[in-house]
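Colleague: Quick check, what structure comes out for this input:
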Amino acid sequence: MKFQPSFGLKNRHIQTVYASLFRKLPKLDITTETFTLSDGDFIEAYWYKITNHTNTTPIVILFHGLAGSFESPYIQGAMQALDKAGFSSVLMHFRGCSGRDNLKARSYHSGDTGDALEFINTVKKRYPQAKLFGIGYSLGANMLLKLLGETKENAPFDAAVAISAPMLLDVCANKMKQGFSKFYQNILLKDLRLALDKKYDKHDMQKLLGLKREDIKKLQDFWLFDAAYTAKINSFASAQDYYTKSSSKQYLKKIKIPTLIIHAKDDPFMTQEVIPKQKDVSNTIILEILEHGGHVGFISGSLFKPKYWLDKRVVTFFNAQLALSFSQDQNVQFPFAH
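Modeller: As a prediction, this is how the structure comes out:
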């Protein structure tokens, strides 16, 4: 099912912003879980279980992008598509992203796999008979790929999908300072600066960061923000140190489970340098590098009758993994193919 946008939807910026502006989704009946982390902080998970959920119902854990949440249209769209296909799903909000401020002075970052691993392992213990899949979008995709590379053959998922992952964070931070990409940087940084500003109400952030509250407004690009806050609060030596250690591209050869990477060449958040080639990945990774699609876009159909190809592709991939697993359980062996 190859992605092909219509002429009116080919523009990468239309692909990137269309769903946020125009996608209409029905209200989902969500169950909210407050999950306590080992350091005493918490995250919120939003569950969307199928009507007849059982202990063997396959579960998909979703990880949103930078400044994303359940309110992000790509999250609700995916959960709805998964539900129709018989998958229960749960969105793991990163710290402070659900609308409730987290308790610690630190928040989340692109390479922070610890919180996710705690939550995933808890879900596995609750549903030991269920197949478990993961989807990451943008920052969440980078985190997911890094987690899979770190855990190798002990990965907690049966299969995973990574969409529009910024696999070289320094390259992406540079790209976001250029041309129209600055528009996206400004939107994202506005949310990040507001969240940091609120931290000053509960923590002595000036002592922790050496940054006066009134100077937050000077953090006008990702390099400045990550040097002042992300790197410092998470004990990285610098923004470059944070970017180098947290970028997922270096982990791709270590991934041992079936993983689909979906990426558009015209993604306005990054350059061609970010995109992996076959030699950069393990033999369990399928690369779908598409000419068009923007950043977490991949909308086909027309401007007035859009079709959200991404949701269908994810469901198709997970269904194929379930079928393959069933065949292997029946002692019918099929080689994993690219």
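Colleague: contacts and neighbour counts: CA atoms only from here.
Modeller: Will do.
Colleague: what about residue 104, which helix or strand?
Modeller: Counting by DSSP states H and E, there is no helix or strand that carries residue 104.
Colleague: can you give me the helices in the chain?
Modeller: 12-22, 73-84, 114-126, 139-151, 169-175, 181-202, 205-209, 222-225, 231-233, 239-246, 309-329 (DSSP state H).
Colleague: run this one through as well so I can compare:
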Amino acid sequence: MNFEQFRAPWWQPGGHVQTIWAALCARQGQTPAWRRERWETPDGDFIDVDFSIHPADTGAPTLVLFHGLEGSSSSHYAKALYQVCAQRGWHLAVPHFRGCSGEPNRLLRAYHSGDSDEVDWILRRLQQGVGGELVAVGVSLGGNALARWAGVQRQAALELVKGAAAVCAPLDLVAGGVHLGRGLNRWLYTPMFMRTLVPKALAKWQQSPGLFDRLRLQRARTLHEFDDVYTGPVHGFRDADDYWSRASAKPLLKQVAVPLLLLNARNDPFVPACSLPTPDEVSAAVQLWQPPHGGHVGFASGAWPAHVHAMPLAVTEWLEQWL
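Modeller: From the prediction side, this is the model:
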């Protein structure tokens, strides 16, 4: 399949349907079984990493999946990647960003879209523990963090991974954040994220009363308002605008040296098409796939009720050429 021409089934009109159908209705295959490891971080916190347990040779490649906002190894795209990695005989590792594995992390900080230092530490730790080569995939928030890491590391990224892919990443966080706060997006998707983000942040306030303006957080109805109160200041940014500007991967894409695939559907409700990078905004190491359909991490295809394996198959096939 030429994935740049990907088209959803005729009965999935528009980016909203393609996004929601893939997450809630499409076939995902057998439920994966994981082996979990808890890693202590250098700053006294922890993350949980889930490893696939399907048969694979010791020296087979390991695909590292960086999940999206409030995602986990239970996300539909993680389950689909599990099936595809099993078919290819690859190992799969899903490191959970802090607080996303089902247990609150210890520190007041959580995770954010530009956390390239955390990505670097995770990849270096994995490189020491696996027998084969590493490739990496980041989805949505995890995709921006991975792409930003590639831009920050430049040539040094080649020492850790053979190739990387960012799927449906909001590479321009300002454009994506503003888009999510408007119109139907504000009512469809923002409440879904806020249902878990706000209680987690309030738990941090209980750890450290006065950490932020609690009443402002409770009144927050958009991701900009949430990031302005909590994510930005707690993670070293002035406010939401400073966070979104400095954490975006797009300004660093000309510095990328490792083979990097950027896959973005042009009808993604989270990421306006006008914000997507153009060929003159990226380095020669970056390949752009911008199909007309797919929604946000959708890409469901096949007979009713469709499946979500097309994207993982295409992305892993692209990564395989670098191994």
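Colleague: For residue 277 of structure 1, which of the helices of structure 1 is the nearest?
Modeller: Smallest distance to residue 277 of structure 1 across those (Cα to Cα): 15.2 Å, for helix 139-151.
Colleague: In structure 2, what range does that closest one match?
Modeller: Helix 139-151 of structure 1 lines up with residues 141-153 of structure 2 when matched by TM-score structural alignment.
Colleague: ok so, going back, can you say which of the helices of structure 1 is nearest to residue 98 of structure 1?
Modeller: Per Cα to Cα, nearest to residue 98 of structure 1 of those: helix 181-202, 11.9 Å.
Colleague: How far off centre is the closest one?
Modeller: Centroid separation between helix 181-202 of structure 1 and its chain, computed with Cα atoms, centre = their mean, to the nearest Å, is 19 Å.
Colleague: what is the orientation angle of that helix with helix 12-22?
Modeller: If you take axes from the mean of the first three to the mean of the last three Cα atoms, to 10 degrees, helix 181-202 of structure 1 sits at 50 degrees to helix 12-22.
Colleague: which parts of helix 181-202 of structure 1 are buried?
Modeller: 181-182, 184-186, 188-189, 192-193, 195-197, 199 (16 or more other Cα atoms under 10 Å).
Colleague: Contacts for that helix, please.
Modeller: 66-67, 105, 175-177, 205-206, 213, 216-217, 219-222, 268-269 (Cα atoms under 8 Å, 6 or more residues apart in numbering).
Colleague: thought residue 260 of structure 2 was touching residue 164?
Modeller: Yes: assessed by Cα atoms under 8 Å, residue 260 of structure 2 is found in contact with residue 164 at 4.9 Å.
Colleague: number of nearby residues for residue 207 of structure 2?
Modeller: 13 (other Cα atoms under 10 Å).
Colleague: scratch that, residue 29 of structure 1 is what I was asking about
Modeller: By other Cα under 10 Å, neighbour count at residue 29 of structure 1 equals 10.
Colleague: Now do the same for it: its match in structure 2.
Modeller: In structure 2, residue 29 of structure 1 lands on residue 33 (TM-score structural alignment).
Colleague: For residue 51 of structure 2, see how far away its match is.
Modeller: From residue 33 of structure 2 across to residue 51 of structure 2, the span is 9 Å (Cα to Cα, to the nearest Å).
Colleague: Spatially, which residue comes closest to residue 211 of structure 2, not counting chain neighbours?
Modeller: Setting aside the residues directly before and after it, residue 211 of structure 2 is nearest to residue 205 in space (Cα to Cα, 6 or more residues apart in numbering), at 5.8 Å.
Colleague: what do we get in structure 1 for the one you found?
Modeller: By TM-score structural alignment, residue 205 of structure 2 lines up with residue 200.
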